[in-house]
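> can't give you the sequence, but here's the structure:
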């Protein structure tokens, strides 16, 4: 039996296949610091113990996207080691906070398969779940990824494309207990805008931009133990006529960090309703983003509400140049410099 583990190709997957991913990962304060160093994140809950305690936490939870990208990385050797590209996400729910010292264990189930017409690759749909050392589920998500075939002539089963909800409904949004005076977050950020101050249809052009250095995206992807060849193997990518891709999770993290200006008082991500990596990103690209408020959600408590947001990431242009695509727009109809279209939901304090 060969010891070299070459990863799964499209024809190796079967609907209903369940995979327990190796190896469990304990997250630490060091991971938090490195994440901040790679993204520039200024999220209030992750910035200071005093902030977290005043907002109702015993200590600082780890950032939602650090947890997501780490859990995602656990799935790569089994799901997307031989990927062409990760295509999108749906029904992502951040079920519980994760703290330094917690250990994540991740498992997945294949829920759909569809061979591409060129027969060189196919799309794999997978539902994954991360749990902590106590068996508590902390994160669940669906993603779909295009994976190379080992043998272009290999037969494929009838296509199965799973039905996916466009939005995580309010009743399925995770609930966290925040301090009743959580609106005091404004004293930490110096910005007064809370849930009441945002309007459906409002657009926010985030003023910052960030150029992706080769070292930054490489270290970030290694931080998540993501081993996908498309992000690391420059020789193989050049042989295929391309270059190394920046991991999409790093793009999401950069855009989320840039969106702090305009959404300073956001507390936690509770869901990603859907997301698409529209076009590839490479070293040297400069990322900017803009956000539109899609909905204001009443959570049934007096101190916090939720905002459903649509964030568009763009490369090598200003946020003000972004034209928000219409819902359901096909990938080929996006401008070539749009790299991310993310629909997500955050919790933010209310005034009353």
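Looks like it arrived, so ask away. This one's a predicted model, so the numbers in the text were calculated from it and none came from an experiment. Numbers count the residues shown, from 1 in each chain.

> Going by C-alpha atoms from here, please, whenever you check contacts or count neighbours.
Noted.

> List the buried residues in stretch 46-56.
For stretch 46-56, burial by neighbour count (16 or more other CA atoms under 10 Å) applies to 46-47, 49, 51-52, 54-55.

> burial measure for residue 37, as a count.
Residue 37 has 12 neighbours, counted by other CA atoms under 10 Å.

> Now residue 311: closest residue in space that isn't a chain neighbour?
Nearest residue to residue 311, sequence neighbours excluded (CA to CA, 6 or more residues apart in numbering): residue 291, at 4.4 Å.

> any idea how far residue 69 lies from residue 204?
From residue 69 over to residue 204 the distance is 25 Å, taken as CA to CA, to the nearest Å.

> Which one's more surrounded, the two?
The residue with more neighbours, out of residue 69 and residue 204, is residue 69; 22 against 18, by other CA under 10 Å.

> Distance check, that one against residue 295.
26 Å.

> With residue 75 instead?
Distance check for residue 75 against residue 295: by CA to CA, it reads 32 Å.

> same check, this time on residue 255
20 Å.

> another structure for you, compare them:
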């Protein structure tokens, strides 16, 4: 009886510890950082990082190189954009190739992928090349909702029949309606137009006691990062605002005539209390969240109909949900086993 009791108790303990470890791993995964790697491929090399921009709430690190560019320290939901057609790739003067865009590592050059995306996992890209043939130009515009030009248009080249995927250009205080546009090139260059439409980023004021917010923006085309740390004091504490001006001390009373007890001096006027300092607990946040309507990619051939959900993203969500489901199942099983043990022991006593 005692042996059986010890075995069952040990089994329950192991189940509970295993379930707890699963929950711990799942919780730790939420803090995981991601890496995006861009490989130059066999036909060219990276001559710089022109066209690369990163918008992150963490502290991303850009490591440039001739054969690859690595962006590490990314957090879930960060935005990365690398317009590789914008001169970042060097081909050589006599090369018969041209830059089509990027592809997922392991895919062929005809499977172009967007190089502007919201981070949802590690990603490996390779620059995709084509052989020059029936070349035609295509124009990329950057406008606001009223059609005003926010940046000069850019002209790239590809073969008729290509379907390039163009990454958006980072604009301070603006967000695009899509991170990338794609369209099939035709022989009439007037029809090969990609227009990004931008909306102003609304500044939002949010007060969150006891929290620290860090917003990092990587300056496009450089490895420089601009980090802003905003600290908010916990509730019940005095904000560290600008110190108020001290009140003016009242004048002393006039002394009485000598020999005669002096009259009591008039009391000085009470100093005015200093104004309260500015509340440093108010966070001014320029949201990096994706507004409604902001798509990763829009296909202009389909009259801007958003593409279906990315299978890789769906697979990632299912993968992340498995540890939580396993932990719950183990916990339920442990409770059931504990209940059965209790019933068994009670019956044995009778």
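Sure thing, it's come through. Since the model is a prediction, treat every value here as computed from it, not as a measurement.

> What TM-score do the two superposed chains give?
The TM-score (TM-score structural alignment, normalised by the length of the second structure) is 0.24; 146 aligned residues with a CA RMSD of 7.0 Å.

> so the residue nearest to residue 311 of the first structure makes contact with residue 309?
Yes: using CA atoms under 8 Å, residue 291 of the first structure is in contact with residue 309, at 6.5 Å.

> which of the two has more neighbours?
When residue 291 of the first structure and residue 309 are compared for neighbours, residue 291 comes out ahead with 26 against 23, by other CA under 10 Å.

> host element of the more buried one?
Residue 291 of the first structure belongs to strand 286-297 when assigned by DSSP states H and E.

> Specify the angle between the helix or strand just after that strand and strand 286-297 in degrees.
Under the assignment DSSP H and E, the closest C-terminal helix or strand after strand 286-297 of the first structure is strand 304-315. For strand 304-315 of the first structure against strand 286-297, the angle by axes from the mean of the first three to the mean of the last three CA atoms, to 10 degrees is 150 degrees.

> Helix or strand next in line after strand 304-315 of the first structure, which one?
The first helix or strand that comes after strand 304-315 of the first structure along the chain, using DSSP H and E, is strand 338-349.

> circling back: neighbour-wise, which of residue 75 and residue 295 of the first structure wins?
The neighbour count for residue 75 of the first structure versus residue 295, taken as other CA under 10 Å, is higher for residue 75 (25 against 17).

> buried stuff in the strand or helix carrying the more buried one?
Assigned by DSSP H and E, residue 75 of the first structure belongs to helix 64-79. Neighbour-count burial for helix 64-79 of the first structure, with 16+ other CA under 10 Å as criterion, is recorded at 64-79.

> Kindly indicate whether residue 145 of the first structure is helix, strand or coil.
strand (DSSP: H, G, I helix; E, B strand; the rest coil).

> which residues touch it?
80, 83-88, 123-125 (CA atoms under 8 Å, 6 or more residues apart in numbering).

> quick one: the nearest residue to it once chain neighbours are set aside from residue 296 of the first structure, how far?
Spatial nearest neighbour of residue 145 of the first structure, chain neighbours left out: residue 86 (4.3 Å); criterion: CA to CA, 6+ apart. Per CA to CA, residue 86 of the first structure is found 30 Å from residue 296 of the first structure.

> Just want to know which of these two has more residues nearby.
Taking other CA under 10 Å, residue 86 of the first structure and residue 296 do not tie; residue 86 has more neighbours (21 against 17).

> picking up where we left off before, how close does the residue nearest to residue 311 of the first structure sit to residue 45 of the first structure?
21 Å.

> same question, residue 140 of the first structure
Distance of residue 140 of the first structure to residue 45 of the first structure, computed by CA to CA: 21 Å.
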